[in-house]
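[1] Turn this into a model:
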Amino acid sequence: MVSSDGSTSQAQQAETRLVTSGRDTKAQKGFVNPPVVHGSTVLYPTAEDLHAHRGEFQYGRHGTPTTRALQETLMALEGPQCAGVGLAPSGLAAISTTLLAVLKAGDHLLVCDNAYRPTRNFCNGLLKRYGVETTYFDPLIGAGIDALFKPNTRAVLVEAPGSQSFEMTDIPAIAAVAHARGALVIDDNTWATPLFHRSLDQGVDISMQAATKYVGGHSDIMFGTISANAEAWPVIAENIRLLGVCAGPDDVFLALRGLRTLSVRLHQHYRSGLDMARWLAGRPEVQRVLHPALESDPGHPIWKRDFTGASGLFSIVLKPAPQQAVDALLDTVKLFGMGYSWGGFESLIIPFDCSAYRTATKWAPGGPTLRLHIGLESTADLKADLERGFAAFNAAA
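    Modelled structure (predicted):
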């Protein structure tokens, strides 16, 4: 974990900060990239230094030159509200570490009903056993969330857009209410990343990412990040140390390498994803496209106000059809792989159904639902692939 004022000017554009932050070519003996430090023990030159814990680094779990470079780059991306960044071995580890840091037995937590399902599992499992009560709320509630607060409400967790159903939450409105009530606001910012959504600037106190996705960008690491403002950072930093949370040096290096190209990749995912979403909206097999960057989407006004771009992840609702028709589509496409996670260079497709675990809202889309991640392939080829899938879908319907 690291906390500093950074050496890169915030006046520079995000693309420049991604490339230049966290680099010290003199310390790196002239090399562009920092070394991958595999280390646990740090030696002290004198007994006085040892007693005082004096030195830039004290122990491998607490930080190395490699982790410092990644954290400084993430801080530059998050913006001036970011007081520190913690690293975790997965996105879920970032979420669980954050919730354990800010909550205690007897506290009450508010969570949006469209949150990442493993987040719900953690709240309904470990947090419940530890005496924390969780209430789920309609992601469209906005300032109406005030009615759900209790005297012991400690935090609100939001995710915009939602993991599978892509409703847009009015984060600034919720943050205003939460802060008036003395509660922290936690945001799962994996979908847009701080490149397209600087949530710390919009009243969020702690912003998390499953950096497994777009930060890594190549489907080859598990990683999580926790960014916090000046109020929340001390408790996050303390609990990272208490819990012994850290990430391996090779994954840290790969996350840093992914960050250097995040802008060019994410802009391409944005363009290709929107192109595919518009094409799918015109298909006879598709009842509705769930993508907040589409002008027709109910969440578009919030997205346009709060976000500067979109990622390649969205969902579609198909016309009513039997399961064998959906399976025929899935078995026919070749460029869209069937697999969980997303954010890599490849396109993915999975069926999903939120109805089994939604509690504050009812999920009734009116047809089978598919979540797509649009990778870096040619969209012409992706459309041709889906056309073959739709032909199989129609034949089996």
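[2] Please make it C-alpha for all contacts and neighbour counts, starting now.
    OK.
[3] The host helix or strand of Ala69 - contacts with which helices or strands?
    Assigning secondary structure by DSSP states H and E places Ala69 in helix 65-78. Packed against helix 65-78, as judged by 3 or more Cα pairs under 8 Å, 6 or more residues apart in numbering; DSSP states H and E, are the following elements: helix 14-20, strand 84-88, helix 193-196, helix 249-260.
[4] Throw these into JSON lines and include mean neighbour count and distance to Ile349, thanks.
    Compiled in JSON lines, the helices and strands packed on helix 65-78 are given as follows (neighbours: other Cα atoms under 10 Å; distance: least, Cα to Cα, whole Å):
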{"stretch": "helix 14-20", "mean neighbour count": "18", "distance to Ile349": "29"}
{"stretch": "strand 84-88", "mean neighbour count": "27", "distance to Ile349": "27"}
{"stretch": "helix 193-196", "mean neighbour count": "22", "distance to Ile349": "21"}
{"stretch": "helix 249-260", "mean neighbour count": "21", "distance to Ile349": "23"}
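[5] one more, for comparison:
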Amino acid sequence: MRKLSTQLIHHPYKPPAGFEALPPAVHKASTVIFPSVHALRSQEWKDKSGYTYGLHGTPTTFTLEERIATIEGGRYCVLAPSGLSAVSLVDMAFLRQGDELLIPDNAYGPGKAFAAGELAGWGITHRYYDSQNPADLARKISPATRLVWLEAPGSITLEYPDIPALVDVVRAANAGRERAIVTVLDNTWGAGIAFNAFDLGVDVSMQALTKYPSGGADVLMGSVVTRDEALHQQVLLCHMRLGLNVGANDAELVLRGLPSMALRYHAQDVTTRQLATWMAQQPGVSQVFHPALPSSPGHATWQRDATAAACLFSAAFDERFSQVQIDAFCDRLALFKLGWSWAGPISLCAPYNMPSIRTKPWPHRGGLVRFAVGLEAPDDLQADLAQALQALTD
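    Next up is the predicted model:
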């Protein structure tokens, strides 16, 4: 008879089949057991027809990938450990030494830093273009251009670009090219709810699942979604060679957040529009940036292409206020906590020094604060803003 330690590892009991519940099962594994040598040699993971190693997918991660692809309107999805790792994955999958990358000047800052750091060190150049001006993108495209990032709306200042017009510029430049330029959209803000990225013409859609799909401010994850199988295979194989993976418990948290995502998105949208509209009317505020406001850059394009507007707005303050005063305004807020990220249950704010993070001259001389609206009662959030503004303007 086998010893107890062996029996505990090689126990013969298997639970009966047929168990079904609302939440998907959480499968944790590094090693995957095969029934035979033939299965070990022939099992395929790239098309989700089987399992080979925990790094290459489990029923839990495959389920999450399929659901994210559905939300985005795509066919294929790859998961990454964070939104930034998803950005880096796309860059590494499609760029080679001697290639050029074009990035909106108002793109996510850490993605720009990756281009200026690692990509530049690998012999990949980058330039910035004005996302509000398709003609500027057309002027910047060169024979070396291989990847164009899009972001809707822009990071922090929320300018809404004409995605179809930018995509048309790239398609025109692709005529006669042996190696086509790929367009990729940071779709974290839209989340597959405000618009369908692929219907607007992009090749690849990337998200930080940390934000809306999770919704709990308790997990980091990213995704890369495509409709084109060849592009997906480029991303998937790069993903495999980099050894990227997400934990089963993190995948579980995102799966748990998905059923309520649309409800949370629209609830935060309603509150954010109320607060952005109110904030734009306050003394000491020179402009509020939010795509649903007629005064915000790209409003007409947002109105044409999108159906919702997420949880972010930013306020540019009058130039008479110093950065010290604006920082004190943020410190006075009680419900808006100081912190990065957004789309969680708690409202957040953060001050930014815009001239230091843009190559294009920033037109506002005053400071700027970005607000991320949570799930608190709208009137309570407005009262919090009012008391901090009162102290600022007194």
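[6] if we can go back for a sec, in a markdown table, list the helices and strands packed on helix 65-78 of the first structure along with distance to Leu50 of the first structure.
    Below are these laid out as a markdown table (distance: least, Cα to Cα, whole Å):
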| stretch | distance to Leu50 of the first structure |
| --- | --- |
| helix 14-20 | 34 |
| strand 84-88 | 25 |
| helix 193-196 | 38 |
| helix 249-260 | 24 |
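[7] Of all the ones you listed, which one is nearest Lys29 of the first structure?
    Across those, the minimum distance to Lys29 of the first structure, taken as Cα to Cα, is reached by helix 14-20, at 16.3 Å.
[8] Which stretch of the second structure lines up against the following helix or strand past the closest one?
    Later in the chain than helix 14-20 of the first structure, the nearest helix or strand by DSSP H and E is helix 47-52. Under TM-score structural alignment, the counterpart of helix 47-52 of the first structure in the second structure spans residues 37-42.
[9] What's the average distance for that stretch when superposed on the first structure?
    Compared with the first structure after fitting, stretch 37-42 of the second structure deviates on average by 1.5 Å (mean Cα distance after the TM-score superposition for the first structure).
[10] Show me which residues of that stretch are buried.
    Neighbour counts over stretch 37-42 of the second structure (16 or more other Cα atoms under 10 Å) mark no residue as buried.
[11] What distance do you get for the alignment partner in the second structure of Phe31 of the first structure to Glu252 of the second structure?
    Taking TM-score structural alignment, the alignment pairs Phe31 of the first structure with Ala21 from the second structure. Distance from Ala21 of the second structure to Glu252 of the second structure, counting by Cα to Cα, to the nearest Å: 14 Å.
[12] repeat for Ile71 of the second structure
    Counting by Cα to Cα, the gap from Ile71 of the second structure to Glu252 of the second structure is 17 Å.
[13] who's in contact with the residue nearest to Ile68 of the second structure when sequence neighbours are not counted?
    Counting by Cα to Cα, 6 or more residues apart in numbering, the nearest residue to Ile68 of the second structure once its immediate chain neighbours are dropped is Cys77, at 6.9 Å. Listed by Cα atoms under 8 Å, 6 or more residues apart in numbering, the contact set of Cys77 of the second structure reads 65-66, 68-69, 223-226, 232.
[14] now do 7 Å
    For Cys77 of the second structure, the residues meeting the contact criterion (Cα atoms under 7 Å, 6 or more residues apart in numbering) are 65-66, 68-69, 223-226.
[15] same check, this time on Thr272 of the second structure
    Taking Cα under 7 Å, 6+ apart as the criterion, Thr272 of the second structure is in contact with 311-312, 373.
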